[in-house]
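Enquirer: How does the following fold in three dimensions:
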Amino acid sequence: PPPQMGRIAGPGQAYGALAPLPVAALRLDNATVAQLNRLGLRRIGDLLGQPRAGLARRFGRGLVLRLDQAMGSAPEPVSPARSPDRFAVRLTLPEPIGLMEDLLAGIDRMLPRLCARLEARGKGARVLRLEAHRCDQAMETVTLGLARASRAPDRIRPLLEMKLEQIDAGYGIDMLRLEVLQAEAIHARTPAGHMQAGAAVQARQEDGAALEDLIGRLGARLGLEAITRCHPAESHIPEKTFTVQAAAWSEPAAGDWPRPPRPRPLLIWQPELVHAPERPEVPERFRWRGRNWEPAAAEGPERIAPEWWLEDPNWRSGVRDYWVVVTRSGERLWLFFAHGGALSPGWFCHGSFA
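Expert: A predicted model of the protein is given here:
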């Protein structure tokens, strides 16, 4: 029977340990294993009894090399996996603390040391955890996520300060620990070109840093997933001209947004039914959101057809004619008349310009 898993063959017993194993144990590709099986060579012992020159000529030197490595005739160096970098600092307190000022003082002692270690490895913190160990053996923790990886104490400290109110000091805290749960490489950005161009690049970088700090502060309260930004998308369908992405894990949209053939409203929502006669002409009056409206002016129509190659439940009403309707009370609404496809025709409101 084949040897049990985890056993090591003794001196001179390699042949007996390997011979019963299937040829796939040599870590060969599937095509070579299938070809060997077709020839009746299913066990390693079947290969060890064959002439080496014939095996190399028929199957290549890779098969012979795997046999030599299995028998110990050829070296197979193994490089151990490098242990991941861990960044953490600890502060043991001589007396228990519980005041906010004392916690901040402890962070001011730990954070520069942690950031120095990150800088030495060329990395920045993306997610941090602060552990507050209490005298009663309980532990309070807060987790902080950053919009961008950073190793600047003056940018991380205000975000940690916002989280400290979540810590219950109990009878006192006698040890603090600050650990980086997720680190990312940070590449230095050096302005290039003439002085004016370099100054412009530096100004954009400062604006970007201020925006990232704002995202971090809002994310500390609301959660980073709640802070989003829009990116342009290739589509003539109004509600598909953009995609929503998490601001902390995406870059601002590069370049200018493509201009639509006609102005688009500031606010767009799911089409809402408008009670009006089922005719393609702009109605003299209509009812929407429980109110009666009277158009004072209208501009249009702009015809938009559905994407016939996609099945979109929102566009089963068929081709739409969009109108910019200015009401007598001053609102500028985006109305469309759906000519009817799988559904009945009718008027809908899709957005507002103010």
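
Enquirer: hey, let's count contacts and neighbours off CA atoms from now on
Expert: Fine.

Enquirer: May I have the residues that are in contact with the residue nearest the centre of the chain?
Expert: Centroid-nearest residue in the chain: Trp249, 5.1 Å away (criterion: CA atoms, centre = their mean). Applying CA atoms under 8 Å, 6 or more residues apart in numbering to Trp249 gives the contacts Ala147.

Enquirer: Would you do the same for the sequence below? I want to compare the two.
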Amino acid sequence: MPRRIVSLWFPRLASDRFLRARPMDGPFVLTHRHSNTDRVYCLNDAALKQGLQAGMGYADARSFCPQLQSAPADLAADQQFLQTLARWAKRYCPWVGLDAPDGLVLDVTGATHLFGGEEALLQDMHLRLTRAGLTARTGLADTRGAAWALAHYGPGIAAVGQPLRAIGTLPVAALRLPDKPTVALQRLGLRTISDLIALPRATLTRRFDADVILRLDQALGKVPESISPLPDPPRYQMRLSLPEPIGLAADVMAGTERLLVQLCDRLKTHERGARLLQLTLRRVDQASQIVELRLARPMRNPARILPLFERGIAAADAGFGIDQLRLAALQVEPLEVRQTTHQQGAPNDRLDDLITRIGNRIGLENIQRFLPADSHIPERSFLIAPAAWSDPAKFAPPQRQRPLQLFPPEPIQGRGARPPRQFRWRRMALTAGRITGPERIAPEWWLSDENWRSGLRDYWKVETKQGRRLWLFYTPQNPGWFVQGEFA
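Expert: I've put the predicted structure just below:
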């Protein structure tokens, strides 16, 4: 059976990916900084019609097209999206490889009849990709080089055993040659691949590098070219079948420990840590008990993880016995090796273990911590985030002293721009003693907040003779006094 290769090229992969998430009309480009200059990396059809090209300076592009919209390119996200497309392309054949940076290569040998033939297969590809908002060009031939040439310079299908007939009229750049030999061949008058083949091979070998002959032979099928498919993602799953059923919690813990050691070794090999572990206990009656463990931090230390399973295993119903244990890491995250020195020892992870124990009872999202926020507004100077998905941050020492207890502003009676000497708050008659201030805080105009519609606030620290240390503020635009916090 002759080999058949499909080259799938996405000429506007980066811009199509961006516009799928954020559609916009008009000319649009993605920019990438190269040699200390912002250049056009990828562009849409509207930008092409304005005469813009990839590689030109962004400032020049704006001068040609003042209404041009732009965004910075994300090369890592583009490659991740290309891998997603590679997994999608496996619907056509199991042998799919990357043709970086913006293409795929598929070995559809023996699979085209499942879609009604080669033309029907390519039409199905184009239809599905167009619906997804992606621009694609395809080529199909006996060799990877010929398929690539057809996808980039002449979309079509090469007949079986006749790659030269399909690509002979294409330019020499279709052989995947670098710019330097391509320009040299064109200066000699060798415009097409047929012109190149007409020359004696000895002449080509003397005047050019071996890459020219290699690429030509690969396109014609004289030199084989392999396709490296994407490797399957690693599976973090272990299973233990028992010759005799067990039912004691200690026996189940012993089997779990054996599986956990093997699983953590595999996680360590790939520098991953488990976030979600699932232990499945299969009973002799074919029913299963599932023990799920959610971790506050990515872990791969069996000694730390095993005690966290005790509560779930103790609550499991063994029935007439358990004959199989299966442990799987359903969610993993990168976890690099941490080096310890004489100055910095091993990290203290007891807090993470405590959060894990409590979180598996009440939910990890219900355990929260305070984090600093970049805002001078008192109510917005901190964030509340789940402790399992955030790291403790060191609070920078505030320039001004802030109360430990904040509450919604509570009005009090007072006149003038200085704090009143006597006032009532929460049914208490208070007399001001030491007064410190004022500290003027302006509202953040770029955010809409109903509580700050009154404008500026002048904050005062008031120590009362009754022992209360309050945080008061005055609103000059709409005169009034309020209490918002209390110092410890």
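
Enquirer: ok, back up a step: quick one: what's aligned to the residue nearest to the centre of the first structure in the second structure?
Expert: Superposed on the second structure with TM-score structural alignment, Trp249 of the first structure falls opposite Trp389.

Enquirer: One more: Val274 of the first structure?
Expert: Counting by TM-score structural alignment, Val274 of the first structure corresponds to Pro411 in the second structure.

Enquirer: if I read this right, its match contacts Phe482, doesn't it?
Expert: Yes - Pro411 of the second structure lies in contact with Phe482 (CA atoms under 8 Å); the separation is 4.3 Å.

Enquirer: So between those two, which is more surrounded?
Expert: Phe482 (20 against 16; other CA atoms under 10 Å).

Enquirer: Name all residues that make contact with the counterpart of the more buried one in the first structure.
Expert: Counting by TM-score structural alignment, Phe482 of the second structure corresponds to Phe348 in the first structure. Contact partners of Phe348 of the first structure, counting by CA under 8 Å, 6+ apart, are 271-274, 335-338.

Enquirer: one more time with 10 Å
Expert: Going by CA atoms under 10 Å, 6 or more residues apart in numbering, Phe348 of the first structure touches 270-276, 288, 320, 322, 334-338.

Enquirer: most neighbours, which of those?
Expert: When neighbours are counted by other CA under 10 Å, Phe336 leads these with 28 neighbours.

Enquirer: residues touching it, list them.
Expert: 271, 274, 280, 282, 300-304, 319-325, 346-351.

Enquirer: coming back round to it: after the host helix or strand of the match of Val274 of the first structure, next one along is what?
Expert: Counting by DSSP states H and E, the element that carries Pro411 of the second structure is strand 405-412. Downstream of strand 405-412 of the second structure, the first helix or strand assigned by DSSP H and E is strand 422-425.

Enquirer: quick one on the thing from earlier: now the match of Phe482 of the second structure, what's its secondary structure?
Expert: The three-state label given to Phe348 of the first structure by DSSP: H, G, I helix; E, B strand; the rest coil is strand.

Enquirer: circling back to that earlier point, can you pull the residues that touch both of Pro411 and Phe482 of the second structure?
Expert: Contact criterion CA under 10 Å, 6+ apart; residues shared by Pro411 of the second structure and Phe482: 425, 472-473.

Enquirer: what's the single longest helix in the second structure?
Expert: When the second structure is parsed with DSSP state H, its longest helix is helix 249-269.

Enquirer: Against the first structure, what's the mean shift for the next helix-or-strand element following that helix, could you check?
Expert: Counting by DSSP H and E, the next helix or strand C-terminal to helix 249-269 of the second structure is strand 272-283. Taken over the aligned residues, the distance from strand 272-283 of the second structure to the first structure averages 2.2 Å (mean CA distance after the TM-score superposition for the first structure).
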